[in-house]
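> Dropping the sequence and predicted coords here.
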Amino acid sequence: MKETISARRVRELVGSLPAGPIHAGLADALILLIGDGRIPLGVRLPSERELSAALGLSRTTITRAYASLRDSGYAHATQGSGTFTAVPGGHERAHDRVLVAGGAGEDWIDLSCAADSAPAEVMAAYAAALSELPAYLGRHGYFPSGLPVLQEAVAAGYAARGLPTDPDQIVITPGALTAAGVVVRALARRHGHALIESPTYPNVGEILRAADLQLHEAPLDGNGWDIAGIAETVKQVRPDFAYLIPDFQNPTGAVMTAAQRQQLGKVLRLRETRAIVDETHHALALDGQAMPPPFAAFDADAVTLGSMSKTHWGGLRIGWIRAPRPLLEKLVRARMSLDLGVPVVEQLAAAHLLRQGPVSPLQIERLRAQRNALIDLVGTHLPDWRFTPPAGGLMLWCELPHRGATALAAAAAASQVVLTPGPVFSPSGGLDSFVRLPWTRPVAELRAAVERIAAAWRRLEESGPLSAVRPRRAGAVF
């Protein structure tokens, strides 16, 4: 028997409809909910009569909305059975959005990607972008530094945070990872040195190694950054770069205090080490707290990277570099050796979104609820795991009672959960007593994932301990 989603649940998910034709707004809302998985594929939608009563809308409005779903490929009707959700191109097409190697089926839950689904504002932003596109079609369409309207929106965001920024200090890129690659390509010297946090975002290490840089780790412990230890490392090796994630650090969720930023900025300037500062999570403060000033407010030589992948949607592929003016020519030249710019439509949509604010309040509300649910689930089903509840960001960094994260990832895969173990985040391959758990999936998926992970962990425990004791932690994570 086909699963049915209730009219009451649809009403809760849809929320308030945007201005404009009601049937079109309802159809757009349902398309978004189906596309990001909050309304599952293949379920039967409420009857037109039931949804009409639940939403307080006319039957005609519901009929037209369902017709729009069918016309766009997001639903199909079966005579006598009802209307069922679908995606354009067929059922398997939906799994393009799931980053699972080998092609996962519908029962897989992917916790390898700490990125959220798109909020409703993204669809409206694309519609606005398309309406603005004709003004650009009479030109060649290449903007290597970025579309001026988007540069202005990004610069305004920094100014609002107390860091005056001119639009021409912004170089738009296809995401923060590309931004990091451009900076390293422009400024690295062969056989140079780079300071990198441990744990850290794994793709950063690959970029630095590809530039033939020797990596030096700055371990984070339960209290975050050891500024004195970093200062000693910088003094000894005088690295060319220090790659930092000071805002809801990936994967630990730690936030560098203003005092620490000031101290570290002074250390780096003294040794002429260029800070590359990844701020992709800075707007994701989930408890309404004020964030410290940007790192560049304490170190004018810092190069700052930003992105909309975590705050809005990874499919936008919009990132940027905020750089000191003397570096801009080198950065643009390096960027043009890779590509000639981000698509104009995406930049117009991004500018529209940023003018509304750094992140949607509804997105923050949803992420907060998912974070709280994940904290409760891990506490209930895995009570011997330890973590510090983050005040923002997108993930929990969990310490296991003993080493075994890599084995757990394999066991979880046998239960159709994709899990990333600690060694992936270690530049040197350690941290096998840690796992990262993003809260970017709906609560129902998080619940199922944690239950499967807990069962896999119990099976590992019953098969014999992988390590008899918890690794020692003398001011650093191993």
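Yep, it's here.
> drop to CA atoms for contacts and neighbour counts, all remaining ones
Noted.
> dump the residue contacts of residue 202.
The neighbourhood of residue 202, defined by Cα atoms under 8 Å, 6 or more residues apart in numbering, consists of 424-427.
> so how far is residue 263 from it?
Per Cα to Cα, to the nearest Å, residue 202 is found 26 Å from residue 263.
> How about residue 162?
For residue 162, the distance to residue 263 - Cα to Cα - is 19 Å.
> who's more crowded, these two?
The residue with more neighbours, out of residue 162 and residue 263 and counting by other Cα atoms under 10 Å, is residue 263; that gives 16 against 12.
> And what about that one, helix, strand or coil?
Judged by DSSP: H, G, I helix; E, B strand; the rest coil, the three-state class of residue 263 is helix.
> Tell me how far the nearest residue to it once chain neighbours are set aside lies from residue 295.
Among residues not flanking residue 263 along the chain, residue 227 sits closest, at 7.4 Å (Cα to Cα, 6 or more residues apart in numbering). To residue 295, residue 227 is 14 Å away according to Cα to Cα.
> structure B:
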Amino acid sequence: MPDAQLTARGLEILLGEWRGGAAHYTALADRIRLLVLDGRVPVGTRLPAERDLATRLTLSRTTVTAAYRELREAGFVDSVRGSGSVTRLPGPVLALARPVDGDGMLDFTKAALPAATSLPAAARAAAEELPHFLPDPGYDLVGLPHLREAIAERYRQRGLPTEPGQILVTVGAQQAIALVARTFLGRGDRALVEMPTYPHATESIRLAGARLVPVTVTAPVRSAAAAGPHPAPTDGDGWDADAIEQTIRRANPALAYLIPDFHNPTGASMSPATRERVLAAAAAQGTIVIGDETTGDLDIDRPGEYLPLPAYGANREGDAPVILIGSASKSLWGGLRIGWIRADRPLIRKLIAAKPATDLGTPMIEQLVVARMLPTMQSILEERRTQLRAGRDTVRRLLAETFPDWTVPDLHGGLAAWVGIGAPVSSALALGARNHGLLIAAGPSFGLDGAFERFLRIPITYSEDETARAVAALSRAWAASLTHPTPYADPATLANVV
């Protein structure tokens, strides 16, 4: 049975301005195929009935039937008796999603580093430590005491007094985001989110029943040709503090989800002055602020000093709280599914009470590994800084050589570059790159309603050889994307968000 059903109206919104030079049935099939490949229509979703979609799009039913037939023949749709047309991915695409002997499909949809070199030794030590915990049942809702203390110590080292009782360990940062959203949002509440932003966070907030209220984040950029390995700093932090204050006052959101350090995907960092203004505005309205710090440790060469977000609040009685979300997955390894929430004790108690609805415990062995590694974070982060600097400089150099008219951010940390490609063809470019061995997320994956077609997120976490292969694939796909663009929104509206 399908996991979800997409209404005709919902699909119409996702399709955007899909009509182009091709026959309508072909253009419709191509757009739905890209939506599935990009993850905006999840695998296992039941598509609208042919008659309903034809009515909604003012097409003949024959046209929609032909489009669905093309999708079935290409392996993107299954016809299931009693369930209609259900989306899937064809076998060859799934098989190519993993590199094979260095010559398979490159997956640049993941901006992630390989494991830290100290992880194998920590894993061996954790395995030796595990028998000490085996007499217990093993269901751990809160987190191992010594891991919570190690996490609290990291916050203290960064200038934010924290006790273990203010820490809740989770199965990765994604569970932490979903848990906070489910606990503190009700159906119909408004939630302020940045645009662009981490797409799985907005999915969690929507699933909690909230309505999204977007505020724009931009990254200072220059042409790829002008961007040397050490560009001069650019004024502005990427956030419009005036607009955020006005939005909070007007929309009165119950919650605000922010990525203040090395923002995903723009790489921007919120200035101390903007942090103070945002927290003051949130406090005045009683808005809970989530600070997602999953990329916060990944500093390359950011000038200035940045404290954890709560340090910029007035700390007055009755102020709206700030909830921090952290993760071991970005700095240590994606295979370590350990995240955490840092908040005041009353909020932690609420979250602990809500957690069993979806999870009965965080993996013990992974907690032990992370507890071993956190005390050595400084040396691990030096290793990461070296890797990310090399990746950033490689991306800048290759883009300058291959796409001199593209713009790259003044990137001082994080995992990816939010690259301006100069034309609203990101989705077409991402689709075309698949034909040349590269999986990469189109700009609209990070936005709402088809915005950000002029941007592409390019990870800085891969080797020089892999990055060269990726840029070569983009180069081969570029000309075709300009000739046959597939924008998700009217290009005239995109200038407002660039």
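Yes, it's here. Note that this is a predicted model, so its numbers are computed, not measured.
> Superposed, how do the two chains score by TM?
The TM-score (TM-score structural alignment, normalised by the length of the first structure) is 0.75; 377 aligned residues with a Cα RMSD of 2.0 Å.
> still on that earlier bit, which one of the contacts of residue 202 of the first structure is nearest to residue 476 of the first structure?
Among these, residue 426 lies closest to residue 476 of the first structure (Cα to Cα), at 12.3 Å.
> dump the residue contacts of that closest one.
Shown in contact with residue 426 of the first structure (Cα under 8 Å, 6+ apart): 198-200, 202.
> Buried among those residues? Need that as a selection in PyMOL.
Filtering these down to the buried ones (16 or more other Cα atoms under 10 Å) takes a single PyMOL command:
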select buried, resi 198+199+200+202
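> In terms of neighbours, single out the busier of residue 227 and residue 295 of the first structure.
Between residue 227 of the first structure and residue 295, counting by other Cα under 10 Å, residue 295 is the more crowded of the two (29 against 16).
> how far away is the equivalent of residue 316 of the first structure over in the second structure from residue 170 of the second structure?
Alignment note (TM-score structural alignment): residue 316 of the first structure maps to residue 336 of the second structure. To residue 170 of the second structure, residue 336 of the second structure is 11 Å away according to Cα to Cα.
> Comparing those two, which residue is more hemmed in?
residue 170 (29 against 22).
> which residue in the first structure lines up with that one?
By TM-score structural alignment, residue 170 of the second structure lines up with residue 173 in the first structure.
> again with residue 118 of the second structure
Per TM-score structural alignment, residue 118 of the second structure is aligned with residue 121.
> burial measure for residue 459 of the first structure, as a count.
Close neighbours of residue 459 of the first structure, defined as other Cα under 10 Å, add up to 13.
> now that we're looking at residue 417 of the second structure, which residues does it contact?
Counting by Cα under 8 Å, 6+ apart, residue 417 of the second structure touches 265-267, 392, 408-409, 411, 457-460.
> got a winner among the residues you listed for most neighbours?
Neighbour counts for these, by other Cα under 10 Å, peak at residue 411, which reaches 30 neighbours.
> How about the contacts made by the aligned residue in the second structure for residue 201 of the first structure?
With TM-score structural alignment as the criterion, the equivalent of residue 201 of the first structure in the second structure is residue 198. Residue 198 of the second structure sits next to 264-265, 446 when contact means Cα under 8 Å, 6+ apart.
> Please report how far the aligned residue in the second structure for the residue nearest to residue 263 of the first structure lies from residue 282 of the second structure.
Using TM-score structural alignment, the equivalent of residue 227 of the first structure in the second structure is residue 241. Distance from residue 241 of the second structure to residue 282 of the second structure, counting by Cα to Cα: 12 Å.
> Could you do residue 469 of the second structure as well?
Per Cα to Cα, residue 469 of the second structure is found 45 Å from residue 282 of the second structure.
> so what's residue 48 of the first structure up against?
59, 62-63.
> and if you look at residue 388 of the second structure?
Residues near residue 388 of the second structure by Cα under 8 Å, 6+ apart: 300, 413-415, 460-461.
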